[in-house]
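Enquirer: Here is a sequence together with a model predicted from it:
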Amino acid sequence: MQPLTLTIRSLGAAVCGVLLLLSATARADDIKAGDLVISQAWSRATPGGAKVGGGYLTIENKGSAPDRLVAVSGDIAGKIEIHEMAVTNGVMTMRPLEQGLAIEPGKTVTLAPGGYHLMMMELKSPLKQGDKLPLTLEFEKAGKVAVTLDVQAVGAKGPGGEGGSMMNMKKMPDHSGMKM
């Protein structure tokens, strides 16, 4: 009976080791820039001919001073803006944040479908599931930070196909093919 106990303990230790490795791997995708931690960078695939696409990510400010996302650039699009989308009285509005996006100390800001997002305009080619899109985020204090968006399926709700939209997307029209 004792060898079986050792085997179960060994198996338990191995499972714990694998779980620790997996959690370390998941955190390896986090990008640290000054007091900011950027994670879960993703996008949705676009239908052929689409000229716009969205980019999404999470920014956590672990510091004691605010920072601000002021610009985004990348070769995939002619122009990339930081946008806010909102629905008021049933009317959807989308606008660029001319002053950028504030990241307050101790707070996390999530760019997700239905809210804040990166609007990639004048796409040079369709975004395809599995693609990796390199972008450069520019912050007032943290400076320029290279990130890579993982392109998920058309209609994905989060990185890896997870849910996570801030609004009920069933009520929202799909604007991934709209031209600007």
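Expert: Right, received. Where do you want to start? Residues are numbered from 1 along each chain as shown.
Enquirer: From now on I want contacts and neighbour counts done on CA atoms only, so please keep to that.
Expert: Will do.
Enquirer: Show me what the longest strand that the chain contains packs onto, helices and strands only.
Expert: For the chain, the strand with the greatest residue count under DSSP state E is strand 77-88. Contact here means 3 or more CA pairs under 8 Å, 6 or more residues apart in numbering; DSSP states H and E; on that basis strand 77-88 packs against strand 67-73, strand 91-96, strand 116-123.
Enquirer: next, the one to line up against it:
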Amino acid sequence: MGAALAHDFKAGELRIDHPYATPSVPGLKTGAVYFRTLRNPGVQADRLLSATTPVAARVEIHQMRMDGDVMRMRAVPALALPARSELQLRHGTPNGHHLMLFELKAPLQDGERFPLTLRFERAGEREVMVWVQTPRRPAPGHVHH
């Protein structure tokens, strides 16, 4: 069953492993997209510059960090993908990154899928399919406002 649920994508040398979103919180117009991993096995660095999706008005790359017991987020202009590196962008990972969806056109519901176009500095654009799934366990202090 796990292999049937796995979904990976390529963009040039880059490997995009299992893009997923968490169901949106009722009443909020924001959501978040994560990746099991973003891999750059190549010899040249790349950067994730932006993303777009038809399910939201805009998408921002966000950096998360723990400040005591509170998860803080801030937008960053790009996400560095060094050569021969692997980044985990998982829900609940402190001091990590995710893509923030703003002005959702409809709530993200468990089991749905939607397209997301990623734009990389070197690898160009790549559309991936994002699966909406409930995390196995909630992340403490991780609420999007």
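Expert: Thanks, I have the structure now. What you are looking at is a predicted structure, and each value in this text was computed from that prediction instead of being measured.
Enquirer: picking that back up, Provide the aligned range in structure 2 for the longest strand of structure 1.
Expert: Aligning strand 77-88 of structure 1 against structure 2 (TM-score structural alignment) gives residues 56-67.
Enquirer: average offset between that stretch and structure 1?
Expert: Taken over the aligned residues, the distance from stretch 56-67 of structure 2 to structure 1 averages 0.8 Å (mean CA distance after the TM-score superposition for structure 1).
Enquirer: In which helix or strand does the spatially most central residue of structure 2 reside?
Expert: Closest to where the C-alpha atoms of structure 2 average out (CA atoms, centre = their mean) is Tyr34, at 2.9 Å. Using DSSP states H and E, Tyr34 of structure 2 sits within strand 30-40.
Enquirer: returning to that earlier point: is it true that the residue nearest to the centre of structure 2 touches Gly96?
Expert: No: if you go by CA atoms under 8 Å, Tyr34 of structure 2 and Gly96 don't touch, sitting 10.2 Å apart.
Enquirer: Flag every buried residue along stretch 43-53 of structure 1.
Expert: 43-46, 50-53 (16 or more other CA atoms under 10 Å).
Enquirer: What of stretch 125-140 of structure 2?
Expert: Applying 16+ other CA under 10 Å to stretch 125-140 of structure 2 flags 125-133 as buried.
Enquirer: when you check the residues you listed against the strands, which ones overlap?
Expert: Short answer: the buried residues of stretch 125-140 of structure 2 in strands (DSSP E) are 125-132.
Enquirer: would you list those in JSON lines and tack on distance to Pro138 of structure 2?
Expert: Below are those laid out as JSON lines (distance: CA to CA, whole Å):
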{"residue": "Glu125", "distance to Pro138 of structure 2": "32"}
{"residue": "Arg126", "distance to Pro138 of structure 2": "29"}
{"residue": "Glu127", "distance to Pro138 of structure 2": "28"}
{"residue": "Val128", "distance to Pro138 of structure 2": "25"}
{"residue": "Met129", "distance to Pro138 of structure 2": "23"}
{"residue": "Val130", "distance to Pro138 of structure 2": "19"}
{"residue": "Trp131", "distance to Pro138 of structure 2": "17"}
{"residue": "Val132", "distance to Pro138 of structure 2": "15"}
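Enquirer: Pull the contacting residues for the nearest residue to Ala78 of structure 2 once chain neighbours are set aside.
Expert: Leaving aside its sequence neighbours, Ala78 of structure 2 sits nearest to Leu49 (CA to CA, 6 or more residues apart in numbering; 4.7 Å). Applying CA atoms under 8 Å, 6 or more residues apart in numbering, we find Leu49 of structure 2 in contact with 77-79, 118-121.
Enquirer: Give me the aligned partner of the residue nearest to the centre of structure 2 over in structure 1.
Expert: Match for Tyr34 of structure 2 (TM-score structural alignment): Tyr56.
Enquirer: picking that back up, residues that sit against both of Tyr34 and Gly96 of structure 2, list them.
Expert: Residues touching both Tyr34 of structure 2 and Gly96 (CA under 8 Å, 6+ apart): 89-90.
Enquirer: For the counterpart of Lys124 of structure 1 in structure 2, the count of nearby residues, please.
Expert: Residue pairing (TM-score structural alignment): Lys124 of structure 1 is matched to Lys105 of structure 2. As a burial measure, Lys105 of structure 2 scores 12 neighbours (other CA atoms under 10 Å).
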